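J.: Mind looking at a prediction? Sequence and model below.
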Amino acid sequence: MSLFLPAQVIRAKRNQEILSDADIRRFIEGIGAGEVSEAQIGAFTMACFLNGMTPQETAALTLAMRDSGDVVDWSGSGIAPETIIDKHSTGGTGDENVSLIVAPLVAACGVSMPMISARGLGHTGGEVDLMEAMPGVAIAPSTEMFRQAVVSAGAAIIGPTPRLAPADAAIYYVRDVTATVESIPLITASILSKKLAAGVSGLVMSVNYGSGAFMPTYAEAEVLTQSLIAVARIAGLPMVAPIVEMDEIMGDAIGSRLQLREVIDFLSGGKQESRIRALVIEISAEILVMVGLAASKDEATDLAEAHLADGSALDRFQRMVTSLGGPEDLAANPYAYFPAAPIIAPLPSPATGFVEKVDAYAVGIAMVGLGAGRKLASDLLDQDVGLTGMVHIGDAISEGEPLCILHCRSQADFDTAARAITAAIAIGSTKPDRRPVITGRLSTLV
């Protein structure tokens, strides 16, 4: 074997050369072997960010990252292969709730969902942060524990593990601290490598844009969606990708345990914020049609709504939590496990009118300041802080009524967050039209 020099691969990509499949695979193998330093990973990700990658390069990176560890084998599990489907999102302020609702909901309908997710990046949270906020839940279980959790509950949401796409975890950490999070090829490879490592037969993925997402415009989200679809085709993975507008936070809450309360309330038949409900039902319907459990979107919608209403989705959520080591009564008694922050107080509106705009990015950054998000990839979250009761675009509000309820560790934290969130919300005299949540769709199936 010829001498491997990581700098040669970095130099080639820096010089806008197209990398061979073999060069990419050797670089990823070098990460696992300890032959590539964090500095070299950072240089590689920056070169990819600045110069891009072809679909074939991105597919090669995806498959090499998948093969950096185990690929889950579902044979002998009793699960029909065609029902093993995953759901993912490119991230957005507050949208990690959606996965924790969709997974148990479609599991109740007969789908098996092994989800390898991630922690929060920048102004957005992550599904793993929510799972980790439940005591005892294993977020990096053995491959066998992960497999058995899916068999037992129908769904399991975990983070990167030492055995499933480990190269992605190394690259993901570096991306977060080197300003290369937004690279479309790296986003594509990160997402799809984990999905392929889980051994899924299909993927429904929401690609988000707007102030709360990593892609600020529809055009940029469409480019990312096209990249995902192109690489999924090369990898032989059926995929449907709704394009989702996220110019405000998704749902009513931000903060790990506050969002978990929102998830449990939603699954229990309590408050269901309209945008989250629309997205949950649409994604669930896409999944049910993909696996053949429904012949049409209308039939799939009825099936999803029935299992949401009859309590079976909540039961699957509890089974998922228990199968990963969490409390057996968490869904029935969440407040026993989710302590309140020391300061809980409303943030009053400075004016009367209609909510015309919400800068979801600014809101997310304010939550990072509270400790509900990360400044550095190594930061530990404060799982009890955040916000609830957030207003949405089009809401009528009177001066003094709450824009949201802030949950803070100190009065100083409250004051800082209050200034930032007040500045992030525009109130005017004209009620704006409510925009649809889903504004586009691409698929490998057409």
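T.: Cool, got the structure.
J.: going forward, measure contacts between C-alpha atoms and count neighbours the same way
T.: Noted.
J.: I'd like the next helix or strand past the host helix or strand of L61.
T.: Assignment of secondary structure by DSSP states H and E places L61 within helix 55-66. Tracing the chain C-terminally past helix 55-66 and defining elements by DSSP H and E, one meets strand 85-89 next.
J.: Just after that next one, pick out the following helix or strand.
T.: Heading C-terminal from strand 85-89, the first helix or strand you meet, by DSSP H and E, is helix 96-109.
J.: can you give me the offset of that next one from its chain's centre?
T.: In this view, helix 96-109 has its centroid 12 Å away from the chain centroid, taken as C-alpha atoms, centre = their mean, to the nearest Å.
J.: The helix holding L61 - contacts with which helices or strands?
T.: With contacts defined as 3 or more C-alpha pairs under 8 Å, 6 or more residues apart in numbering; DSSP states H and E, the secondary structure elements packing on helix 55-66 are helix 21-32, helix 166-177, helix 184-197, helix 218-235.
J.: hold the first one in mind and look at this next one:
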Amino acid sequence: MAAPATPGSPAPTPAAPGKLSQGAPRGPPGPPPEPKQLPELIRLKRDGGRLSEGDIRGFVSAVVNGSAQGTQIGAMLMAIRLRGMDLEETVALTQAMAKSGQQLEWPEAWHQQLVDKHSTGGVGDKVSLVLAPALAACGCKVPMISGRGLGHTGGTLDKLESIPGFTVIQSPEQMQGLLEQVGCCIVGQSKKLAPADGILYEARDVTATVDSLPLITASILSKKVVENLSALVMDVKFGEAAVFPSQAEARELARALVGVGAGLGLRVAAALTAMDNPLGRSVGHTLEVEEALLCMDGEGPPDLRDLVTKLGGALLWLSGQVETQAEGAARVAATLDHGSARGRFERMLAMQGVDPGLARALCSGTPAQRHQLLPGARKQEELLAPADGTVEQVRALPLARVLHELGAGRNRAGESLRPGVGAELLVSVGQRLRRGTPWLRVHLDAPALSDPQRCALQGALVLSDRAPFAAPSPFAELILPPTHTQQ
């Protein structure tokens, strides 16, 4: 985000899309200026000037009512991408986008209980499937608005839709019923909620402005502001398979999200988590549902459980429901060990369209029984370790790209998915392997993996001569709002 410029002054040097400035001090407000026309707004931002709250509202209004031409929207997005926005501009843009459509309203008594989590996207990231019902079992209300897969990253809605009957489209009235009776829901974004975001997101996708920090921040938070939350935790991924390769770049976004959230009166914390290896040991829609259920059995991969409990603990503490993050994490862990999170998940499935008998069988069955109840792939193929060594890394990006080619992802909007396609890691990071040991099981609908696919998958396994070691937690850092300190 960039520093402001005064009219007639030399334009400042273009800022990197990740830079945030606080803006210059201004004197007492004068009479409201006349609304500027779009070409004037575009010129002002193009030349490094600062847009007022009214300017930003006018631009967003023109986007939604259709008076802004596509070329004008693209020009403004590029001006923002090159010149940046300060904190107050980004707050105003987020607020205007949030107010461009319907607002969700809940009983006043729920305010402190209303929490949510959002991830910037990863491989094998099924945290939302576990965390939403776990928080509900802790007494929270979780109106989770989730998304579909984007590129090589998986989408929460796609995973849930692999369960026969699950319906992601829920009206505000249905959402309130779910929160009253279950405590959580996981739904798709309605066109009535933050419609400006949908228009601007599509334009960003085709104008090379996806990586603009203020635009990313406003896009994410505008959808959360309409939920009227008490607290939000952002899971900001970094690493080879994440939007941001480095932890430093991810930290810039995390700080922007926390700062803009504070400017909107929303308590936002941002966790930085590693996304070089897949999260858990399963990647693919039905396989990830099965692994989420295993986590709700009190079992499953330790890295998944660790991230669920730490993110949940931070939310419970941030919303004032526990004294410390550690106490919150322990409460979330208890819902996994005692089955109460799984019970909430079963009720959520039944209320969101899944046959109650199927929901019950999925949540009470053994792993083998669950596997039979969900759509599967036609064939399985195992890959063998090419040499002796310790598993240093299983690279998430090439693994996800091959699964995308096999039908786990979309190449264009609206394309159908193959829910049974996926992969199971048969090894863990830090484990010692002998040559010829199976390390990956691929579930596919194709007759067989192609030679390039097999080669890419084998390249995902990184072996070393190290002694066996304990795999590190993906949780790296927590960025807190100004009013909170680490506990």
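T.: That came in fine, so what should we check first? Keep in mind that what you see is a predicted model, and the values were worked out from it rather than measured.
J.: Now the helix holding L61 of the first structure on the second structure. Mean distance?
T.: In the superposition with the second structure, the aligned residues lie an average of 1.2 Å away from helix 55-66 of the first structure, counting by mean C-alpha distance after the TM-score superposition for the first structure.
J.: In the second structure, what range does that helix match?
T.: Helix 55-66 of the first structure corresponds to residues 87-98 of the second structure when matched by TM-score structural alignment.
J.: Just checking the distance from the matching stretch to the centre of its chain.
T.: Taking C-alpha atoms, centre = their mean, the mean C-alpha location of stretch 87-98 of the second structure is offset from the chain mean by 20 Å.
J.: what does stretch 83-92 of the first structure give?
T.: In this view, stretch 83-92 of the first structure has its centroid 8 Å away from the chain centroid, taken as C-alpha atoms, centre = their mean.
J.: again with stretch 84-95 of the second structure
T.: For stretch 84-95 of the second structure, the distance to the chain centre is 21 Å (C-alpha atoms, centre = their mean).
J.: residues in the first structure aligned with stretch 140-160 of the second structure?
T.: The counterpart of stretch 140-160 of the second structure in the first structure, counting by TM-score structural alignment, spans residues 111-131.
J.: Now name the helix or strand holding E323 of the second structure.
T.: Remark: E323 of the second structure resides in no helix or strand, with elements defined by DSSP H and E.
J.: Run through the residues that contact the alignment partner in the first structure of it.
T.: When the two structures are superposed using TM-score structural alignment, E323 of the second structure falls opposite A295 in the first structure. Remark: with contacts taken as C-alpha atoms under 8 Å, 6 or more residues apart in numbering, A295 of the first structure is in contact with V289.
J.: mind checking how far A295 of the first structure is from D310 of the first structure?
T.: For A295 of the first structure, the distance to D310 of the first structure under the criterion C-alpha to C-alpha, to the nearest Å works out to 22 Å.
J.: same thing with S206 of the first structure?
T.: Counting by C-alpha to C-alpha, the gap between S206 of the first structure and D310 of the first structure amounts to 26 Å.
J.: Neighbour count for these two, which is higher?
T.: In this comparison of S206 of the first structure against D310, neighbours counted by other C-alpha atoms under 10 Å, the higher total goes to S206 at 23 against 13.
J.: was I right about the more buried one contacting M246?
T.: No - under the criterion of C-alpha atoms under 8 Å, S206 of the first structure lies out of contact with M246, with a separation of 10.9 Å.
J.: what's the burial count for the corresponding residue of the second structure for V223 of the first structure?
T.: V223 of the first structure maps onto E252 in the second structure when the alignment is built from TM-score structural alignment. Residues contacting E252 of the second structure under the criterion other C-alpha under 10 Å number 16.
J.: residues contacting the aligned residue in the second structure for E245 of the first structure?
T.: With TM-score structural alignment as the criterion, the equivalent of E245 of the first structure in the second structure is A274. Taking C-alpha under 8 Å, 6+ apart as the criterion, A274 of the second structure is in contact with 237-239, 474-476.
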